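Asks: Take a look and give me a structure for this.
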Amino acid sequence: MKKLMIVSGIFAGSVFSSGIVFKFSHWPGAGALIAVGILSLSLIFLPLYFTLKIQEKKETKEKVLTGLTSLVCIGISLSVLFKVMHWPYANALGLVSLFILMLLFLPVYFITGIRNPDTKMNTILSSILIIGGCGLFLTLVSSPRSVAIKNEIVMSSYLRSEMILQSELKMWKTSNTSESSERSKLANNIIAQCEALKSEILLRETGCATLVGDHACKNPMEIKEGIVQDYFKGERSLKPQLEILTSIIKEYNQQLNKQFQQPIGEDALVSNLNETRTPGYINSIIQTEMFVIQNERQLLATR
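Replies: Next comes the predicted model:
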């Protein structure tokens, strides 16, 4: 068992360290290496290590403390993994681990240690370090109130941008009733595809496809800071819609009058989806629509 523990520890440390290097170097495979490293550490090395430690202990209270320590270490390491990989329940896992540490481990450790004159000072100092460590960990966790305020700001920002967009769309369509060129059709198609993509993301995020206008929901859920990549994988992937949109944008760019119009970049819609948050992606869609409107109105103004 000791050999397996040592091998698993070396493997976990090596893979995890490689993942960190890959992450800071922006090389592919960083996420997989970090995940494998932390999983190996949490589910193989730490259980083996604490199992051996428990076997070495003679008193029941020491075995209990070692067992609680193992649960806390495994829980915190897994919560870090969940946080890095943007998986759900990362904060809950970390808070449960701290709950075990503060309300189960610490009282038993402090009461049993302070009674012994030989371990009294060490127990006090260790308890202070544990409390300080928990405080530092909780400092990194957003409070429910701060999350609510942040979500309100995100929603307010989106609603303002959406109202501006809808106003600009209305003005453009009013002044563009006689335009029937291929470029104008592509512009309308881009707007339609953007609206469809945005509505689908909003529907999955808030339960409402429209948050502004006559058909807006009255009590939508908030737009959260999730990773937008989740919407472009799986059975309900929006990737086909995104591919259609980007192909239309490329065709539209080829027909622009470069003297008066700016090409629309699609990088904001297709790049770094694994790091882009949902509010930022929705804002990119709105900006794409605004670019189209600006181009078309600029061309109309030159006639």
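
Asks: Going by C-alpha atoms from here, please, whenever you check contacts or count neighbours.
Replies: Noted.

Asks: buried set for the host helix or strand of S161?
Replies: S161 is part of helix 144-175, with elements assigned from DSSP states H and E. Buried residues in helix 144-175, counted by 16 or more other C-alpha atoms under 10 Å: 151, 154-155, 158, 161-162, 165-166, 168-169, 172.

Asks: which is the next helix or strand following that helix?
Replies: helix 182-206.

Asks: what distance separates that following helix from the centre of its chain?
Replies: In terms of C-alpha atoms, centre = their mean, to the nearest Å, the centre of helix 182-206 is set 24 Å apart from its chain centre.

Asks: and this one, so I can compare the two:
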Amino acid sequence: MKKSIYIIGIICLSITLLATLFKVGHLQGAGVLLTVGLGGLTFAFLPLAFAKLLKSTDDKLLKLVYAAAFISFSVNFIGMLFKILHWPGAGILMVVGIPLPFILFLPAYITYHNKRKLKTDINFSAIILFMIYVGVFTSLLAFDKNKFVYKAYAHSTYELSTSNKYLVSENENNSGSGLSLSVNQLVKQIELIKQNLVKQANPENIDIFQPDGTIDYYQMSGKEMKLSLNLLNNAGFDQFNEKFKKFDNLLKTKFANDNTERLIMEIDTYRLPDYDGDAPLIAKLPLIATLSVLSDWQNKLLLISYSQTT
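Replies: The predicted structure follows:
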């Protein structure tokens, strides 16, 4: 049993270290490896090791040390998992978890060390080094170097959405034309996609919707969430693509010109994959960047309609 626990711990720690290297090198699979490694440490290694250690001693003070270690590192690893998976509460867990080994486990261990009059040995040095590793690793996860980039995206998305309101009102005044009707439908479809994505990022984001449906991008949680084609399709992206194909055909047959072709090409750069089996570029961006691209699509579609009806 003891050897099995050691093997589980070594495997999980090795996966986590490999995932860290993948993360630093921006290689694919880092998120999956981190989830597997940290998940194994949190829900397999730590509980098994804690149970085994409790049974191995009758020393109550030592049991308190084991309990302090279990609580400290469990909170840390769970916080890391929440951070990687972009679950609500990750920030609180990281803030609590980072100092916890130093204010809970370390004092307990030093007290035990002194009361039992143990000599400083290699185990104590190893524990300190491991705590430094955990502290540095969790601090790196807690620090978001892209925070200001996300804020800039939020600002640009807000500005685009604001300008689009004016163009929407102008387009509705010309809603009698087939082109304007098609654009209105696409713009509304895109807005629905944006709203669905924001809700998927965090259920609490429902509070950032204004009475008129406007999204408060500054207060939005989950700006950094990585998207996938499945998430986009669940939000209505595949339905949008079907409508967009019909709209593109309408433009080519009745409203073709250099300006509309350029705007459609710019939309297709993000909308279409580079090759079969690949995901489109819009599915590879963080949430806030995707929302910015979608707002830009609305702007381009409204400009196409405005240019054709004025």
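
Asks: circling back to that earlier point, show me what the helix holding S161 of structure 1 is packed against.
Replies: helix 278-301 (3 or more C-alpha pairs under 8 Å, 6 or more residues apart in numbering; DSSP states H and E).

Asks: neighbouring contacts of the helix it packs on?
Replies: 154, 158, 161-162, 165, 168-169, 172, 184, 187, 190-191, 194, 198, 223-228, 260-262, 264-265, 268-269 (C-alpha atoms under 8 Å, 6 or more residues apart in numbering).

Asks: Which ChimeraX command selects the buried ones in those?
Replies: Entered in ChimeraX, the line below selects the buried ones among the contacts of helix 278-301 of structure 1, by 16+ other C-alpha under 10 Å:
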select :154,158,161,162,165,168,169,172,184,187,190,191,194,198,223,224,226,227,228,261,264,268,269
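
Asks: Can you find the partner of T246 of structure 1 in structure 2?
Replies: T246 of structure 1 maps onto N241 in structure 2, with residues paired by TM-score structural alignment.

Asks: contacting residues for its match?
Replies: Counted by C-alpha under 8 Å, 6+ apart, N241 of structure 2 has zero contacts.

Asks: Could you do F82 of structure 1 as well?
Replies: Contacts of F82 of structure 1 (C-alpha under 8 Å, 6+ apart): 88-90.

Asks: Those residues in helices, which ones?
Replies: Taking DSSP state H, the ones among those that sit in helices are A90.

Asks: of the contacts of F82 of structure 1, buried ones?
Replies: A90.

Asks: mapped onto structure 2, which of the contacts of F82 of structure 1 hold?
Replies: Contacts from the contacts of F82 of structure 1 that recur in structure 2, judged by both residues aligned by TM-score structural alignment, their matches' C-alpha atoms under 8 Å, are 88-90.

Asks: which other helices and strands contact the strand or helix carrying G19 of structure 1?
Replies: G19 of structure 1 belongs to helix 2-25 when assigned by DSSP H and E. In terms of contacts (3+ C-alpha pairs under 8 Å, 6+ apart), helix 2-25 of structure 1 is packed against helix 30-40, helix 46-56.

Asks: tell me the most buried of the ones you listed?
Replies: Stretch with highest mean neighbour count among those: helix 30-40 (a mean of 20; mean count of other C-alpha atoms under 10 Å).

Asks: Can you give the distance from it to the centre of its chain?
Replies: With C-alpha atoms, centre = their mean, you get 17 Å for helix 30-40 of structure 1.

Asks: Contacts for that helix next, please.
Replies: 8-9, 11-23, 77-78, 81, 85.

Asks: Let's see the PyMOL selection covering just the buried ones among these.
Replies: Selecting only the buried entries of the contacts of helix 30-40 of structure 1 in PyMOL, with 16+ other C-alpha under 10 Å as the criterion:
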select buried, resi 8+9+11+12+13+15+16+17+18+19+22+23+77+78+81+85
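
Asks: just how off-centre is the helix or strand containing F99 of structure 1 within its chain?
Replies: Applying DSSP H and E as the criterion places F99 of structure 1 in helix 90-100. Put simply, helix 90-100 of structure 1 sits 18 Å off its chain's centre (C-alpha atoms, centre = their mean).

Asks: how big is the offset of it relative to structure 2?
Replies: Average distance, helix 90-100 of structure 1 versus aligned residues of structure 2 after superposition (mean C-alpha distance after the TM-score superposition for structure 1): 3.6 Å.

Asks: post-alignment, the helix or strand just after that helix versus structure 2, mean distance?
Replies: Counting by DSSP H and E, the element after helix 90-100 of structure 1 in chain order, helix or strand, is helix 106-114. Helix 106-114 of structure 1: mean distance to aligned residues in structure 2 after superposition is 3.7 Å, counting by mean C-alpha distance after the TM-score superposition for structure 1.

Asks: residues in contact with helix 106-114 of structure 1?
Replies: 65, 119-121, 123-124, 127, 130.

Asks: Equivalent analysis for stretch 177-192 of structure 1, please.
Replies: Against stretch 177-192 of structure 1 from outside (C-alpha under 8 Å, 6+ apart): 245, 248-249, 251-252, 255-256, 289, 292, 296.

Asks: ok, the contacts of F82 of structure 1 vs Q241 of structure 1, which is closest?
Replies: Closest to Q241 of structure 1 out of these is P88 (26.0 Å), distances taken as C-alpha to C-alpha.

Asks: so how far is K224 of structure 1 from the residue lying closest to the closest one once chain neighbours are set aside?
Replies: In this structure, P88 of structure 1 finds its nearest non-sequential neighbour in F82, 6.9 Å apart by C-alpha to C-alpha, 6 or more residues apart in numbering. Look at F82 of structure 1 and K224 of structure 1: by C-alpha to C-alpha, to the nearest Å, they are 17 Å apart.
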